[in-house]
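Student: Fold the following and give me the result.
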Amino acid sequence: MRKLMGLWVLFIYGFASKCVDGFEYLNLTELPFDSFHGVSAVSAYNPLIVGLTLIQGAASKGAVCLDGTLPGYHMDHGYGSGAHSWLIQLEGGGWCNSVRSCVYRKTTRRGSSTYMEKQIPFTGILSNKADENPDFFNWNRVKLRYCDGASFAGDGEDKTAELEFRGQRIWSAAMEDLMSKGMNDANQALLSGCSAGGLASILHCDEFRDLFPGSTKVKCLSDAGLFLDAADVSGGHTLRTFFSGVVSLQGVEKNLPSTCTNRLDPTSCFFPENLIANIKTPLFILNAAYDSWQVQSSLAPTSADPSGYWHDCRLNHEHCSEAQILFLQGFRNQMLNAIKGFSMASQNGLFINSCFAHCQTERQDTWFADDSPLIGNKGIALSVGDWYFDREGIKAIDCPYPCDKTCHHLVFK
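Tutor: The predicted structure follows:
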């Protein structure tokens, strides 16, 4: 795969930027496959293609997508030394915070299994090839599809709009189904997720641990899920306002950890920075210090930048002024402050690289390839593996931009 001036270009096909109820968001996980300089990541890596399994018993439990269809997952069975090891990857894909945006969402693969791809490629942490995924290639690997719009945490409904907010029930039904298919015999398990799925892996981490006996090795990984309650470029709090709508509309409050809701409001408890210190299960946080989704949708959305001053910077960090980079350095500092207490626990792991990126576990080029991003001399896949298997403690924090020359920066067209 070709590299040009250290930048990986992600082509957005028209539907990437949406404005729903005043919240413009770029859903990086909307792309079926990433494409770089016209070379498909899929064709470059020739990945395993895995079919969709619908959870047949889910409807009787009320565990349905926004439109009432069955939820589903993709699974590739483990073998050999990985036959009793399980990796669950929670799909990301934004959220919906209003009846209007959720009604739209149920006409897409993010709200209905009717529109989900019936087959998807398994790349990165889901790959079945040892030279692409050295520690988890022969595990039972599952990608749980995301069709609720509240990080698998809501439980409610809107009968008038024919909307089912059943993320928590989908989570429970999926886990029950997988336990019946052999996960109950797991000797080691890893719950992972990307973006909204990365937030979900934090929210459900201790629940996942509780599925297994104490003898089972269980850990969690959040990729690009460290969403911050940060001020946007206008001084407002775009993401907090949006999350408030998600939490109130979808009945999320009752499923948030009481260790947080006992002291903070429900919206604050949807932000990982207020959750991670109280998670008992070992957790690894992988995040770009200049997370592309948060730059575009939380820090500098068009609603907070009516003059368009941030337009070019949002699309390409090389077009940012010194003042804009200084603002983004402040965001990085806020992220590092948010993980200070978390990082002090020896069981936890960190990989915070100074890249303009989002979701680095599922893409092969960022997970494990010849030129994958590094902190020091170690990439993401080996860092996660060393942490999971207790080979080495991993608390890797990059120096500030622009010192890291190994990044696969996202540049938007």
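Student: use CA for all of it now, contacts and neighbours both
Tutor: Will do.
Student: Can you give the contact residues for stretch 282-291?
Tutor: Stretch 282-291 is touched from outside by 202, 205, 218-226, 328, 331-332, 335, 347-359, 384, 387, with contacts defined as Cα atoms under 8 Å, 6 or more residues apart in numbering.
Student: quick one: buried residues of stretch 146-160?
Tutor: For stretch 146-160, the buried set under the neighbour-count rule, 16 or more other Cα atoms under 10 Å, comprises 146, 147, 148, 149, 150, 151, 152, 153, 154, 155, 156, 157.
Student: structure for this one too, so we can compare:
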Amino acid sequence: MVAITLRCSTTVHLLSILVVMMMVRPSNGGSNDGDDLHSVPLTVVKGAVAEGAVCLDGSPPVYQWAAGRGGGVRNWIIFLQGGGWCLNTTMQLPGRAPVESCAARATIFLASSRHMAPANFTHALSPLSNTSYFYNWNRVFVRYCDGGSFAGNADKQDPVTHVYYRGARIFDAVVRDLMARGLKDARNVLFAGVCGRSGAMVHCDRFCGHFPKNVVRVKCLADSSFFLRVKDPSRAKFLDRVFRTVVDVQRPHRALPAGCTSKMSAAACFFPQNLLRYIKSPIFIINPVFDAYQIKTTFSVDLNNQVTNHTVSRSNMTLLQGFRRELINALPPAKAGNGSSDEIEILMYLYLY
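Tutor: As a prediction, the model looks like this:
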């Protein structure tokens, strides 16, 4: 594991290490401190449908919440579930990973709360004190069903697939519901998006803005979300097309920073390397050096297989080293907004599988 620290206070550094430990180490079992691992029910967000905050198929959004206890009763960890984007068509370049059609997805759990079953709370969400630092916190798992990283806000149904793109409305409805359940009284909050999605980046500042500064400690975390637009236009072509199409379909414009969209296209602002430059709140980035989907779509499936099997040739190793440098250089420089506590704190862990 390689740690790239751009700006990090002692508190942020210690918390980030804890988070990384929770993400990568398996559960070791042990005594149960309260909850049953399989007993966290789905909570339907009341009133969401009336506000237009719906899953792809029009069903209401849901989340799972295990209430905090003891010393963790006013601490919260909130995860946005990942699950990949979908489009109003199926895109595929020869030999590379396709992007699923939202119409094809609409009958499964990633598009409809009607097809969801409760997920087990493990790793960072585990109730076991010997497995997770957050075992007695309020632990929330926001289920993913919008196909666009909780960012979409299209007013009308898609005329091709007849589904809804309302991820931003889902996010707002869930936060309002959690506020009423005690989140407004929180002391410490970790807001995270895991497994390749950028929702935590998109909503980081907006989420942190719900809490008074210097009173509540709020941090964001984006795990496996840093898909890079490389400088080589030919290699950037596929992801460029995916991002443009997602933005055209999902209409995430209002969820993106106005400072970014005033200077470049919404599709460009959706790329993490641009989006991150406009995030003012403390955020952790945890990312593989050579993400499988990134390598497949930017280079080739064959090169990804070489990485997986540790059979990379000398010439391809040079290619990958160049990509690694470009990934690190794409991170924004540390800077202070007003010379005080508004200073951006970024810590990025690059890890190899």
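Student: And the helices in the stretch 201-350 of the second structure?
Tutor: Assigned by DSSP state H, counting those that start in this stretch, the helices in the stretch 201-350 of the second structure fall at 233-250, 258-261, 266-270, 272-275, 292-298, 301-309, 314-329.
Student: What residues in the first structure pair up with the second one?
Tutor: Across the first structure, the stretch matching helix 258-261 of the second structure (TM-score structural alignment) is residues 258-261.
Student: That stretch vs the second structure, mean deviation?
Tutor: Once superposed with the second structure, the aligned residues differ from stretch 258-261 of the first structure by a mean of 0.8 Å; criterion: mean Cα distance after the TM-score superposition for the first structure.
Student: Show me what residue 91 of the first structure aligns to in the second structure.
Tutor: Under the alignment (TM-score structural alignment), residue 91 of the first structure pairs with residue 81 of the second structure.
Student: Hmm, I typed the wrong one, I wanted residue 226 of the first structure.
Tutor: Taking TM-score structural alignment as the alignment basis, one finds that residue 226 of the first structure is matched in the second structure by residue 226.
Student: mind listing what its match touches?
Tutor: Going by Cα under 8 Å, 6+ apart, the list of residues near residue 226 of the second structure reads 196, 198, 271, 272, 273, 285, 287.
Student: Just send the residues you listed back as JSON lines, with neighbour count and distance to residue 234 of the second structure too.
Tutor: Below are those laid out as JSON lines (neighbours: other Cα atoms under 10 Å; distance: Cα to Cα, whole Å):
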{"residue": "196", "neighbour count": "21", "distance to residue 234 of the second structure": "23"}
{"residue": "198", "neighbour count": "30", "distance to residue 234 of the second structure": "24"}
{"residue": "271", "neighbour count": "19", "distance to residue 234 of the second structure": "17"}
{"residue": "272", "neighbour count": "19", "distance to residue 234 of the second structure": "19"}
{"residue": "273", "neighbour count": "20", "distance to residue 234 of the second structure": "18"}
{"residue": "285", "neighbour count": "22", "distance to residue 234 of the second structure": "27"}
{"residue": "287", "neighbour count": "20", "distance to residue 234 of the second structure": "24"}
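Student: what about the first structure, which of those hold up?
Tutor: The subset of the contacts of residue 226 of the second structure whose aligned counterparts are also in contact in the first structure, taking both residues aligned by TM-score structural alignment, their matches' Cα atoms under 8 Å, comprises 198, 271, 272, 273, 285, 287.
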